[in-house]
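Engineer: Here is my input, please return the structure:
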Amino acid sequence: MKTFLRITKEQGLYLDYLCFATLAYTGMRLGEMLALKWTDLDFTKKTIRITKTYYNPNNKSIGYQLLTPKTKKSIRTIMIDDGLVALFKAHMREQMKLKMKQRLIYENQDFIFAENICHPRVMKQMVLRLQRLMKHLDVDKHIPPPHSFRHTHTSLLIEAGAGVMEIQERLGHSDINATMNIYAHMTKNPEEKTSHKFSELTKRSPLIGEVKLFRKTES
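Structural biologist: Sure thing, here's the model as predicted:
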């Protein structure tokens, strides 16, 4: 992930870095991200409010719909870190410049991830941009469409020690079993680390004293 984001920062086109950094650092669905408006972002509280999803099966710039999320759990507020806040602020400044430059044709609809004259970036373009960036990576591995960033975010949450309920709330899973299935699939490495930590702890402060084995000798 670090390598990919570095390559994206160096080789990415307009909006690429912010898009993929947002997916990587929030775990939100691609449709949720593309539907975001500036009113959904609170710089003071460092939160993003997710209340809608972007639907555009034909990948036409003006043929999209903003729908309510599939489940109530998908409507949520998530925290973001200072680094992502700084990226959003920088993008807001750049977007304001674009609005002024294109003011005669710019139809402001308040979208964060707006292309050119206001319309949200289409999903197909995200896939194509990801494929372009992957060509710059020296990684012999197939990376599936942008939804894979959601799985990566989940695995990093687990590595950081987040609980199942916390992960469910952040990802907006309606069914705890969906979270549990991902959790079970990804916890092998943390379990190994936990076992290692326990072993190291007992070496420093033994729970079991030294045991001497005696065999009764025959007289």
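Engineer: Could you use CA atoms for every contact and neighbour count after this?
Structural biologist: Fine.
Engineer: which outside residues touch whichever helix in the chain runs longest?
Structural biologist: In the chain, with assignment by DSSP state H, the single longest helix is helix 82-101. Residues from elsewhere that reach helix 82-101, judged by C-alpha atoms under 8 Å, 6 or more residues apart in numbering: 18, 21-22, 25, 43, 46, 106, 108, 112, 116-117.
Engineer: Buried ones among those?
Structural biologist: 18, 21-22, 25, 112, 117 (16 or more other C-alpha atoms under 10 Å).
Engineer: Now distance to Phe149 too, for those, in TSV please.
Structural biologist: As requested, those are exported to TSV (distance: C-alpha to C-alpha, whole Å):
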residue	distance to Phe149
Leu18	13
Ala21	9
Thr22	9
Tyr25	9
Ile112	19
Ile117	28
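Engineer: Out of these, list just those in helices.
Structural biologist: Using DSSP H, the subset of these located in helices is 18, 21-22, 25.
Engineer: What is the nearest of the buried ones among the contacts of helix 82-101 to Gln125?
Structural biologist: Minimum distance to Gln125 across those is 14.3 Å, recorded for Leu18 (C-alpha to C-alpha).
Engineer: excluding its backbone neighbours, what's nearest that closest one?
Structural biologist: Residue nearest to Leu18 in three dimensions, not counting chain neighbours: Leu87, with 6.7 Å by C-alpha to C-alpha, 6 or more residues apart in numbering.
Engineer: next one: Thr77
Structural biologist: Excluding the flanking residues, the one nearest Thr77 by C-alpha to C-alpha, 6+ apart is Arg49, at 4.4 Å.
Engineer: want to put them side by side, so please do this one too:
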Amino acid sequence: MSAEDYLKLRTYLFNHTYSASEASQLILAVISATGARVGEIIGLKWCDIDFERHQLKIQRSFDSAARKIKTTKTVSAIRTIPLVKSVTRLLGLWHENHPTTEFVFAEDEMGLPKASSINSAFHHLQRELGIIPIYSPHSLRHTVASLLVARPELDVTYVSRLLGHSNPSITQRYYLRVLPGDHQREDMVALNTIAL
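Structural biologist: Take a look at the predicted model:
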């Protein structure tokens, strides 16, 4: 996903007022702010969110296919992630309307949302914002990861821990300079070099 599309989506998601039927969109907002996996966000409980410190703790994941809570993908995936204040505020407002549920995104007797519902909501949102609906919610994770890795002041070890990777080499292999448009300058240099 381009940085431009990501910013357009994130701006909408961070500034939207969520109704009770929009859990899927709020999940997208949290993913776009943390780079967490879809199942990790669906599996959040209220006790995992520290509203004062603006943090959330990933301790479990929801398997949409099996419809059950499971352990995280790896031991390294158990982690604490900082939250931007706007998303902490959104979660606080959500909590005011869902104070009795254990899971943040529980849909009362219907249980937790399916990943397919979140994917559908994301495609609908992309169309609404004039973006070709080709991105999955996992694209948000990839984009956040790419943006973080591109920051020279952030050590890849820190980014790896934030993403819940088992080691930094995975982060480097998959996310080092993968944003569309990042290779334009290098392409020009390569073409000029080959053309000599």
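Engineer: Overlay them and tell me the TM-score.
Structural biologist: After superposition, the two chains reach a TM-score of 0.78 (TM-score structural alignment, normalised by the length of the second structure), with 175 aligned residues with a C-alpha RMSD of 2.7 Å.
Engineer: picking that back up, and the residue nearest to Leu18 of the first structure, what pairs with it in the second structure?
Structural biologist: Applying TM-score structural alignment, one finds that Leu87 of the first structure aligns to Leu90 in the second structure.
Engineer: What separation do you get for its match and Val144 of the second structure?
Structural biologist: Applying C-alpha to C-alpha, to the nearest Å, the value for Leu90 of the second structure to Val144 of the second structure is 19 Å.
Engineer: Look at those two and report which has more neighbours.
Structural biologist: Val144 (24 against 19; other C-alpha atoms under 10 Å).
Engineer: who does the helix or strand hosting the more buried one touch, helix- and strand-wise?
Structural biologist: Per DSSP states H and E, Val144 of the second structure falls inside helix 137-149. Helices and strands touching helix 137-149 of the second structure, by 3 or more C-alpha pairs under 8 Å, 6 or more residues apart in numbering; DSSP states H and E, are helix 3-15, helix 23-34, helix 115-128, helix 156-163, helix 168-175.
Engineer: re the thing from before, closest to Met165 of the first structure among the buried ones among the contacts of helix 82-101 of the first structure?
Structural biologist: Using C-alpha to C-alpha, Tyr25 comes nearest to Met165 of the first structure of these, at 18.1 Å.
Engineer: need the contact list for the closest one.
Structural biologist: 80, 84, 153.
Engineer: Same question for Met165 of the first structure.
Structural biologist: Residues near Met165 of the first structure by C-alpha under 8 Å, 6+ apart: Ile176.
Engineer: What lines up with it in the second structure?
Structural biologist: That one, Met165 of the first structure, aligns with Thr157 by TM-score structural alignment.
Engineer: which non-adjacent residue is nearest the aligned residue in the second structure for Thr22 of the first structure?
Structural biologist: Counting by TM-score structural alignment, Thr22 of the first structure corresponds to Val30 in the second structure. Nearest residue to Val30 of the second structure, sequence neighbours excluded (C-alpha to C-alpha, 6+ apart): Val87, at 6.7 Å.
Engineer: any idea how far Asp155 of the second structure is from that neighbour?
Structural biologist: Taking C-alpha to C-alpha, one finds Val87 of the second structure at 24 Å from Asp155 of the second structure.
Engineer: for His165 of the second structure, same thing?
Structural biologist: Counting by C-alpha to C-alpha, the gap from His165 of the second structure to Asp155 of the second structure is 14 Å.
Engineer: Who has more neighbours out of those two?
Structural biologist: Legend: neighbour count by other C-alpha under 10 Å for His165 of the second structure and Asp155, higher for His165 (19 against 13).
Engineer: what's the burial count for whatever residue of the first structure lines up with Ile170 of the second structure?
Structural biologist: Taking TM-score structural alignment, the alignment pairs Ile170 of the second structure with Ala178 from the first structure. Look at Ala178 of the first structure: counted by other C-alpha under 10 Å, it has 11 neighbours.
Engineer: Just give me the neighbour total for Lys135 of the first structure.
Structural biologist: By the measure other C-alpha under 10 Å, the count of residues near Lys135 of the first structure is 9.
Engineer: That one maps to what in the second structure?
Structural biologist: Aligned against the second structure by TM-score structural alignment, Lys135 of the first structure finds its counterpart in Arg127.
Engineer: Pro133 is in contact with its match, correct?
Structural biologist: Yes - contact criterion C-alpha atoms under 8 Å: Arg127 of the second structure and Pro133 qualify, at 5.9 Å.
Engineer: contacting residues for the closest residue to Trp46 of the second structure other than its chain neighbours?
Structural biologist: Spatially, and ignoring its direct neighbours in sequence, Trp46 of the second structure is nearest to Val104 (5.5 Å; C-alpha to C-alpha, 6+ apart). By C-alpha under 8 Å, 6+ apart, the residues touching Val104 of the second structure are 42-46, 95, 98.
Engineer: Surely the residue nearest to Thr77 of the first structure is in a strand?
Structural biologist: Yes - looking at Arg49 of the first structure with DSSP: H, G, I helix; E, B strand; the rest coil, it is inside a strand.
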